[in-house]
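Engineer: coordinates for the following, if possible.
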Amino acid sequence: MNFFADYNNLALIAIAVVSGGLLAWPQIKAGTGGKRVNTAAATQLINRRNAVVVDIRDAADFAKGHLPQAKSAPLADLPGRAASLAKDKATPIIVICQTGQRSGKAQAALKEAGYSEVYALEGGQAAWQQAGLPVIK
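Structural biologist: Presented below is the predicted three-dimensional model:
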């Protein structure tokens, strides 16, 4: 019990708790957006289940390079375009941005539009290109 009464130890405990929280924050934040997939899992969803790829980057970034058969739907326009992305709301949707940081907002918008299976590509377009997967310009 003396361990917790010592002020030096309390400071160490506080530092450990805060650093643990900061390490866990990205996982907590990512968990609120929805499911995430890596490039291999995304490729399987596209090939095996005909997943629809929705690129939420602006038109200029989309023109620089995008996944084959990706649909451009900038994040600002997504709520208005969500209904026309796939015929069946059960079709898997893969949301892609440049680095994977903004895809959580798009996932929430698509879930609200009624899509049941929405994924975000971990690392976004950058991870796709780094993996050496095809890009259309």
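Engineer: rest of the way, CA atoms for contacts and neighbours
Structural biologist: Will do.
Engineer: hey, where'd the strands end up in this protein?
Structural biologist: Assigned by DSSP state E, the chain shows strands spanning 35-37, 52-55, 71-72, 93-96, 118-121.
Engineer: let's compare: structure for the following, please.
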Amino acid sequence: MRKLTIILSILVIVTVGIVVFTSKEDGITQIDVETLQNRLENEEITLLDVRELDEYEGGHIEGAVNAPLSSLNETELPYAKDEPIYIICRSGNRSAQAAELLQDRGYTEIYDVSGGMIAWEQR
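Structural biologist: Below is the predicted model:
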């Protein structure tokens, strides 16, 4: 039991370290699903789900807005450029692409949810 506690503690420290050190100074910050859940419970946030419509309709986080990456180039988002935007997809790949796209458009506070819906469903 003691070894398990030590291993779990090390994993938590490593995870926090990864989040801190992979946070970019360029306006895109990686967060985990536990942080997202906390913010959903305690703040009113804008969460974009960049999966395709059929994926979104198959199950999504309550309050998430579907904005598929495939059409995000043609879509003008109705959010202020300095408003925090949280982005999630299935595994984290498309959300990273969407985060870079939004950054290129001038959004300054972007949170990319690492692990995506896979991690969300496993929490």
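Engineer: so what number do they get for TM-score?
Structural biologist: Comparison of the two superposed chains (TM-score structural alignment, normalised by the length of the second structure) gives a TM-score of 0.71, and 102 aligned residues with a Cα RMSD of 2.4 Å.
Engineer: on that earlier part again, just put the strands of the first structure in TSV and tack on mean neighbour count and distance to P26 of the first structure.
Structural biologist: Converted to TSV, the strands of the first structure look like this (neighbours: other Cα atoms under 10 Å; distance: least, Cα to Cα, whole Å):
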stretch	mean neighbour count	distance to P26 of the first structure
strand 35-37	18	13
strand 52-55	24	22
strand 71-72	19	27
strand 93-96	28	18
strand 118-121	26	14
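Engineer: can you tell which of those is closest to L22 of the first structure?
Structural biologist: Checking the strands of the first structure against L22 of the first structure by Cα to Cα gives strand 35-37 as the closest, at 20.3 Å.
Engineer: distance from the chain centre to that closest one, please.
Structural biologist: With Cα atoms, centre = their mean, to the nearest Å as the basis, strand 35-37 of the first structure stands 6 Å off its chain's centre.
Engineer: against the second structure, where does that strand fall?
Structural biologist: Mapping strand 35-37 of the first structure onto the second structure (TM-score structural alignment) gives residues 29-31.
Engineer: same deal with stretch 7-18 of the first structure?
Structural biologist: Stretch 7-18 of the first structure covers no residues of the second structure once aligned (TM-score structural alignment).
Engineer: show me what counts as buried in stretch 70-86 of the second structure.
Structural biologist: By 16 or more other Cα atoms under 10 Å, the buried positions in stretch 70-86 of the second structure come out as K81, P84, I85, Y86.
Engineer: now, which of those sits nearest E109 of the second structure?
Structural biologist: For the buried residues of stretch 70-86 of the second structure, the nearest to E109 of the second structure is P84 (4.8 Å; Cα to Cα).
Engineer: which residues touch T108 of the second structure?
Structural biologist: The contact partners of T108 of the second structure, by Cα atoms under 8 Å, 6 or more residues apart in numbering, come to D26, G27, I28, K81, D82, E83, P84.
Engineer: need the helices for the second structure, in chain order.
Structural biologist: 2-22, 33-42, 53-57, 69-72, 93-104, 116-122 (DSSP state H).
Engineer: looking at these, spot the one closest to I110 of the second structure.
Structural biologist: Across those, closest to I110 of the second structure is helix 93-104 (Cα to Cα), at 6.4 Å.
Engineer: which helices and strands does that closest one pack with?
Structural biologist: For helix 93-104 of the second structure, the elements it packs on are strand 28-31, helix 69-72, strand 85-88, strand 110-113, judged by 3 or more Cα pairs under 8 Å, 6 or more residues apart in numbering; DSSP states H and E.
Engineer: understood, closing this out.
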